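Student: here's my sequence, what's the structure:
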Amino acid sequence: MINQDSIVALATPSGAGAIAIIRISGSDAIAIGNSVFKSIKNKDLTRQKTHTLHLGHIVDDAKTLDEVLVSVFKEPNSYTGENTIEISCHGSAYIQQQIIQLLLRKGCRMADAGEFTLRAFLNGKLDLSQAEAVADLISSDNEASHQIAMQQMRGGFSNEIAKLREELLNFASLIELELDFAEEDVEFADRTQFYELLNRIEFVLKRLIDSFAVGNVIKNGIPVAIVGEPNVGKSTLLNALLNEERAIVSDIAGTTRDTIEDELVIGGIGFRFIDTAGIRETKDVVESIGIKKTFEKIEQAQVVLYLVDGCLLSVDGKLDNLLVEINKTQNQYPQKPILVIINKKDLLSKEVIDRIDAKLTTNNQQPTTIYISAKQKIGVEELKNQLLSFVNTGALRNNDTIVTNTRHYDSLLKALDEIQKVKFGLETNLSSDLIALDIREALYQFGLITGQVSNDELLGNIFANFCIGK
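Tutor: Now for the predicted structure:
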């Protein structure tokens, strides 16, 4: 049930700033706002047109709290679908609190997290996936995640799911109709067309499910572990990538005892770099814990940068040992791209580089190799471009729908499973009543995504993650 009481919250970040916006929504929002607003032209807010701005003062009896600009939005033409006003006041924390407390005394209550967007959903202004995209848009911190959130908020994903659901629902109705005439043994649903529809739905679902691998890393960032022996330049490389002195650099082996993480946006994609403790045999208890964490971070990472001191590769047997370690790592993590980064390029002769290349070429599992100088920042841009190539952003360029939400991904998997059951039922001439059960479950999963099927617990879990004021 939609509450008709008026809610209030700060719609801008808390704290002092130039301007703050206080939002009120509800059936009495404009009347409440009007009761504390004194227009410089004696306007009555309740008589003003929707989507208009009005200059005046917020007053508490005879006390003037601030000069403000009030925006009026009348139902149903507002974000929430309800009467809404937004008070743009000066950004003093004191002024913000004084105005909010005044509005509470006038009959508003404090909004819950995400309650404005929840009301927009309940009033049919947004479907559930669009509402979730609002939260993603607010938290987007790079171009790619922003683009995906904008596409979903505009209904790109919703429209695709709604179309599939509608087509499936039409055939489901015919199947259900057959059940009403079971004794007469008639078929209202064309099985050939139905099977073609199921194939099309299956294809779309698989594409959406596959897109989650890309969408998830775009939304949450791609974890990249920088690993290697002690003192090969891992911390220097992290500093070079971030272009700041983020990690302590020292000639003393084992300086990095714990993992250090920081983020960098490359080509609109977020990468989370993890500088790890150097891998070696040690009796130092603290360093041993750091090395253990290194292997944990390799497990969590989606890309591994295996850093090597190029100057040491001229030592007899060192290059062969490196190949053994690379092969071991690739065998242990076959699904992870492993980039071999040979450091100190500025100190390597062409003969040494040629010998390293020749040796790597004979390796059966030749990895991608990049020569850099972390200290001189040589080859860093090439490394960034190589990292970017690991991300399949073709879907972004083609404006295809990309799934980023784990809840949507779970429902898509379940819907695909039910569609495949329906296909199997048609292929094996299963009775219509059993096929109908699987169709209903597929429709239910589609409905969960867009909110056509919802419950208080589901909505509570989703909107609890929103910020107050949105």
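
Student: for the rest of this, base every contact and every neighbour count on C-alpha atoms.
Tutor: OK.

Student: now the helices for the stretch 301-450 of the chain?
Tutor: Secondary structure of the stretch 301-450 of the chain by DSSP state H, counting those that start in this stretch: the helices cover 318-332, 350-361, 380-389, 394-397, 406-427, 432-450.

Student: distance to Ile58 and mean neighbour count for the ones you listed - can I get that in CSV?
Tutor: Output for those, formatted as CSV (distance: least, CA to CA, whole Å; neighbours: other CA atoms under 10 Å):
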stretch, distance to Ile58, mean neighbour count
helix 318-332, 66, 15
helix 350-361, 73, 13
helix 380-389, 52, 15
helix 394-397, 46, 12
helix 406-427, 43, 18
helix 432-450, 40, 20
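
Student: any chance of TSV for these, columns distance to Glu176?
Tutor: As requested, the helices of the stretch 301-450 of the chain are arranged in TSV below (distance: least, CA to CA, whole Å):
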stretch	distance to Glu176
helix 318-332	52
helix 350-361	64
helix 380-389	49
helix 394-397	38
helix 406-427	14
helix 432-450	7
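
Student: ok, which of those helices comes nearest Gln4?
Tutor: Gln4 sits nearest to helix 432-450 of all these, at 23.6 Å, using CA to CA.

Student: this one next, for a side-by-side:
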Amino acid sequence: MPTYAQDTIIALSTPSGEGAIGVIRLSGSEAITLVNQIFHGKNLLDQPSHTLHFGTIRQQEEILDEVVVSLFIAPHSFTKENVVEISCHGSSYIIQQIIELFISLGARLAKPGEFTQRAYLNGQYDLAQAEAIAELIAADSQVAHRAAMYQMRGGFSREIHQLREQLVRFASLIELELDFSEEDVEFANREELKKLVQKILAKTQHLIQSFSIGNVIKNGVPTVIAGKPNVGKSTLLNALLNEEKAIVSDIPGTTRDVIEDEITLEGIRFRFIDTAGIRETTDTIEAIGVQRTYEKMQQAALILYLFDLEQGNLNEITEEIASLEKLNIPLIKVGNKLDKAQKHLVDALRDTNDVVFISALTKHQLAQLQQQLISTLQLNQIQDQSAIVTNLRHYESLKSAYNNLQQVISGIDQGITHDFLAQDIRYSLHALGEITGDITNDELLGTIFSKFCIGK
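Tutor: Predicted coordinates for the structure are as follows:
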């Protein structure tokens, strides 16, 4: 463990700014001793773990605040070190004075993520679990919370460990063959190894593919509402948000820039983007808006293509749909103004079986559209998946493992020697080990934990 990890560290663990209370956290072998020097109440050195104590924090004879002190004695704490949490009044002045007082006694300010890093270094969590703590803090939807909680409690790590364990046995046999290379013996049955690697490849591929959903869970679904001018895009945005966010007018070209807002549907955050109507225009400002519409569609995870059932033309609608499908972005086709629709147009479009008919103005069948949003991205299947990759670092490591496992299959088919097979298996094990921290380095740890907030 790095020598700095022996220090007693301190930080504010609640958000900065004025509030009812602030929680100051200390961790390290001397944490309880330091607090006991300036805490007036019970002798903290004589108290059991997981107890609360009321008293005052004093600087010499001056009372800084009345506080409640929480004791967590090693190894029964978040960091597996002695941890003290001081709940004081949320005055920024009080908090600053208390922290400065402890620094004068020998504590030092914690670095970003240092409490969690100590928890990892002391074996409380593996690296994937530690990263999940940051994702749990940042979770802003039910599904994001569920995915982070599953990872923090070790569900994802167990699946990675199982993949590694299955490979390790064969890897040891391949390595053993290297010791008898001159005798041309084979300890690892190549057909059994191939079947095992194919099984691990399938599981790894499933995890890699889950990242597309995991990224949506973590960052929300950027959803562009596109269509010709005056088809009801802004009305639909207002209906989805249940507020008058966008200006609604019968005048074509009212929306000249993108308007964004968010809602949560069944635990998934959708970022709706209302755009300028797609049409040829000589108006310079409107033309810029149209260009931005195309840019936003290229960046979207989902496009809601809205067309007018009252005045629309079947051929034009069909051509526009075909054009948008070329973007290879999930597309929901929405026929609007159902309350004023041309019957023949609805009948013709109904045959396609993938058009959602609504009235944005009256909110008729809006619930059906919301369900389509969930099902188009297969977000309703999230609860059924055992693990979802939400972390880009994990995704890259899984891809590296997958590529090396494919090399193992190719090597077996080509009959390459065991030294090359052993190398590809080692690379695969290394990539999987990076996810959980079985394989790591100080630079990687510094990068990961520097993204955490101070105090966690």
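
Student: please state their TM-score.
Tutor: Here the superposed chains carry a TM-score of 0.95, computed using TM-score structural alignment, normalised by the length of the second structure; 454 aligned residues with a CA RMSD of 1.7 Å.

Student: about what we covered before: mind checking which of the helices of the stretch 301-450 of the first structure is nearest Leu45 of the first structure?
Tutor: From the helices of the stretch 301-450 of the first structure, taking CA to CA, the stretch that ends up closest is helix 432-450, at 35.7 Å.

Student: how much space separates Val68 of the second structure from Leu45 of the second structure?
Tutor: Relative to Leu45 of the second structure, Val68 of the second structure is positioned 16 Å away (criterion: CA to CA, to the nearest Å).

Student: ok, the two, which is more surrounded?
Tutor: Val68 (20 against 11; other CA atoms under 10 Å).

Student: my read is that that one contacts His89, right?
Tutor: No: with the criterion set as CA atoms under 8 Å, Val68 of the second structure and His89 do not qualify as a contacting pair; they are 9.9 Å apart.

Student: the equivalent of Asn461 of the first structure over in the second structure sits in which helix or strand?
Tutor: In the second structure, the residue paired with Asn461 of the first structure is Thr447, using TM-score structural alignment. Secondary structure assigned from DSSP states H and E places Thr447 of the second structure in helix 442-449.

Student: residues contacting that helix, please?
Tutor: 112-114, 116-117, 131 (CA atoms under 8 Å, 6 or more residues apart in numbering).

Student: out of those residues, grab the one that's most surrounded.
Tutor: Neighbours were tallied for each of the contacts of helix 442-449 of the second structure (criterion: other CA under 10 Å), and the maximum of 27 neighbours falls on Gln117.

Student: next, it: secondary structure please.
Tutor: When the structure is split into helix, strand and coil by DSSP: H, G, I helix; E, B strand; the rest coil, Gln117 of the second structure lands in helix.

Student: separation between it and Ile217 of the second structure?
Tutor: Taking CA to CA as the measure, Gln117 of the second structure falls 25 Å from Ile217 of the second structure.

Student: then Ile98 of the second structure?
Tutor: When CA to CA is the yardstick, Ile98 of the second structure and Ile217 of the second structure sit 39 Å from each other.

Student: pretty sure Ile57 of the second structure is in a helix, no?
Tutor: No: applying three-state DSSP, one finds Ile57 of the second structure to be strand, outside a helix.

Student: tally of neighbours for it?
Tutor: Counted by other CA under 10 Å, the residues lying close to Ile57 of the second structure total 25.
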